[in-house]
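**Q** have a look; sequence and predicted model below, questions after that.
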Amino acid sequence: MSTEQAELRARLEARRGGVHGPFQVLLRSPELGGRLEELSTSCMRDSALPPRLRELTLLTVARRFDAQHSWLAHVGRGEAAGLDPAALARLARGEEPGFRGPDERILHRFVEQLLADHFVDDDTYAAALAEFGERTLIDLVIVTGGFASLALVLNTFQVDLPPTAAPPFPDVTGFRRTPRDNAPAAS
């Protein structure tokens, strides 16, 4: 382990109680990995989003990217922050979650559009701006990108679930999505 890796490991252990999930991989690229860890920490601690909506953002990203490890690490936190467990179960199954709060519905729609289309339609943008304000909306986009980066690290480097954990997504087996009945045929 290089000096930089040892320093990052020490920081991860101090901040996070160990080197878990995507941070196992980030340790192998200590300069950029350390910066992504700092962004992740800032997203969780410094964002204008309240904890409930931060967790909803993370869980929406985790489901969109099939990042089962992230989902399992945060679903309990989301519930503890006030997210409806039944809505989260629907989200995990790939169904319309039917979140209770208007802020949750707006946020989920915004993040889904951002990740699926790479743009947000005018109505969704206007609703999100009215609900959250400009600073929070900017933070939401940054948080979404940070969480997406971590999801990509988890999946690319196949960071496995804890040995006793059941996979949370019925359409994902290991690191492969199972075909859906309505999925377009591969060409």
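**A** All right, it came through fine. Residues are numbered from 1 along each chain as shown.
**Q** going forward, measure contacts and count neighbours with C-alpha atoms only.
**A** Noted.
**Q** how far does the helix or strand hosting Gly146 sit from the chain's center?
**A** Secondary structure from DSSP states H and E places Gly146 in helix 134-156. Relative to its chain's centre, helix 134-156 lies at 7 Å (Cα atoms, centre = their mean, to the nearest Å).
**Q** repeat for stretch 25-43
**A** Here the centre of stretch 25-43 is set off from its chain's centre by 15 Å, with Cα atoms, centre = their mean.
**Q** adding another structure so you can compare the two:
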Amino acid sequence: MARIAPIPLERMTVAQRHLHDRVASAGRGAAVGPWAVLLHVPEVGEQLAGVVECLMSETLVPPKLKRLAILTIARAYAAPYEWAVHEPRARAAGLDAAVIEALRTGARPDFGDPKEALVHAMTNEIVLARELGGSLYSRAVDALGEPAVVELVALIGFYIALAVLLVAYDVEAPDGASAFGP
């Protein structure tokens, strides 16, 4: 994290320590990645932690489709931390290894599941064109239902914001490697 210094535990304010502990107890072990940046504004970090908890809970969008959207965003923004954290979770959620590799390399994935193709198309259109066209939106509502589409668009928007934060602060993958090549 070249742009902002991590805050040592012993120097954290009460609010920073609360956010650190909340994030650490959610299975991350410590406030790393975007959370290390957000410790500098714990009031914002607390609110965003709540959004993550909501979006990643048992909701209308299946975990595999959530992780597909997140990996699509991570690749589009070249956010190695986001990729490194969510790639194993996408595999665990059942996203095909060939799809993951195609996303990683920037190739067009060959989706066996039409819902995966739809989520990928939606995410790409929102990220790259900064819109969601009427035809694609209608197909998404028909396939997923309107409440799930609202949830998915909220997830896409949130993870775009996290990708921007990660890129702006040069947050590297935990192992320091780039998932996308040299």
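**A** That came through, no problem. Keep in mind the model is a prediction, meaning the values are calculated, not measured.
**Q** pull the residues that contact stretch 134-153 of structure 1.
**A** The contact list for stretch 134-153 of structure 1 (Cα atoms under 8 Å, 6 or more residues apart in numbering) reads 22, 25, 36, 39-40, 43, 47-49, 54, 57-58, 61-62, 65-67, 70, 111, 128-129.
**Q** trace Ala74 of structure 2 over to structure 1, please.
**A** In structure 1, the residue matched to Ala74 of structure 2 (TM-score structural alignment) is Ala62.
**Q** residues contacting that match?
**A** Gln68, Ser70, Trp71, Phe147, Ala148, Ala151.
**Q** what about the first one, how many neighbours?
**A** Other residues lying near Gln68 of structure 1 total 28 when counted by other Cα atoms under 10 Å.
**Q** I'd guessed it sits against Leu161; true?
**A** Yes - assessed by Cα atoms under 8 Å, Gln68 of structure 1 is found in contact with Leu161 at 7.2 Å.
**Q** so what sits against both of those two?
**A** Pro167.
**Q** ok so, going back, mean deviation, the helix holding Gly146 of structure 1 versus structure 2?
**A** Its aligned residues in structure 2 lie a mean 0.7 Å from helix 134-156 of structure 1 after superposition (mean Cα distance after the TM-score superposition for structure 1).
**Q** quick one: contacts for Val127 of structure 2?
**A** Ile73, Ala76, Ile160.
**Q** who wins for most neighbours among these?
**A** Ile73 (29 neighbours).
**Q** what's the spacing between that residue and Val99 of structure 2?
**A** Going from Ile73 of structure 2 to Val99 of structure 2 by Cα to Cα, to the nearest Å gives 14 Å.
**Q** Ala31 of structure 2 corresponds to which position in structure 1?
**A** Ala31 of structure 2 maps onto Val19 in structure 1, by TM-score structural alignment.
**Q** isn't that match right up against Ala10?
**A** No - between Val19 of structure 1 and Ala10 there is no contact under Cα under 8 Å: 9.0 Å.
**Q** who has more neighbours out of those two?
**A** Using other Cα under 10 Å, the more surrounded residue of Val19 of structure 1 and Ala10 is Val19, with 19 against 15.
**Q** how about the contacts made by the residue minimising distance to the centre of structure 1?
**A** When Cα atoms, centre = their mean is applied to structure 1, the residue found nearest the centroid is Leu58 (3.0 Å). Taking Cα under 8 Å, 6+ apart, we find Leu58 of structure 1 in contact with Ser70, Trp71, His74, Thr144, Phe147.
**Q** wait, what's in contact with the third one?
**A** By Cα under 8 Å, 6+ apart, the residues touching His74 of structure 1 are Glu55, Leu58, Leu59.
**Q** try 10 Å
**A** Glu55, Leu56, Leu58, Leu59, Ala62, Gln68, Ala80 (Cα atoms under 10 Å, 6 or more residues apart in numbering).
**Q** likewise for the first one?
**A** Each residue near Ser70 of structure 1 by Cα under 10 Å, 6+ apart is listed here: Gly21, Pro22, Leu58, Leu59, Val61, Ala62, Arg63, Phe147, Leu150, Ala151, Leu154, Leu161.
**Q** now render these as a markdown table, adding distance to Phe99 of structure 1.
**A** Putting those into a markdown table (distance: Cα to Cα, whole Å) gives the following:
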| residue | distance to Phe99 of structure 1 |
| --- | --- |
| Gly21 | 28 |
| Pro22 | 28 |
| Leu58 | 15 |
| Leu59 | 13 |
| Val61 | 16 |
| Ala62 | 17 |
| Arg63 | 15 |
| Phe147 | 21 |
| Leu150 | 25 |
| Ala151 | 23 |
| Leu154 | 27 |
| Leu161 | 27 |
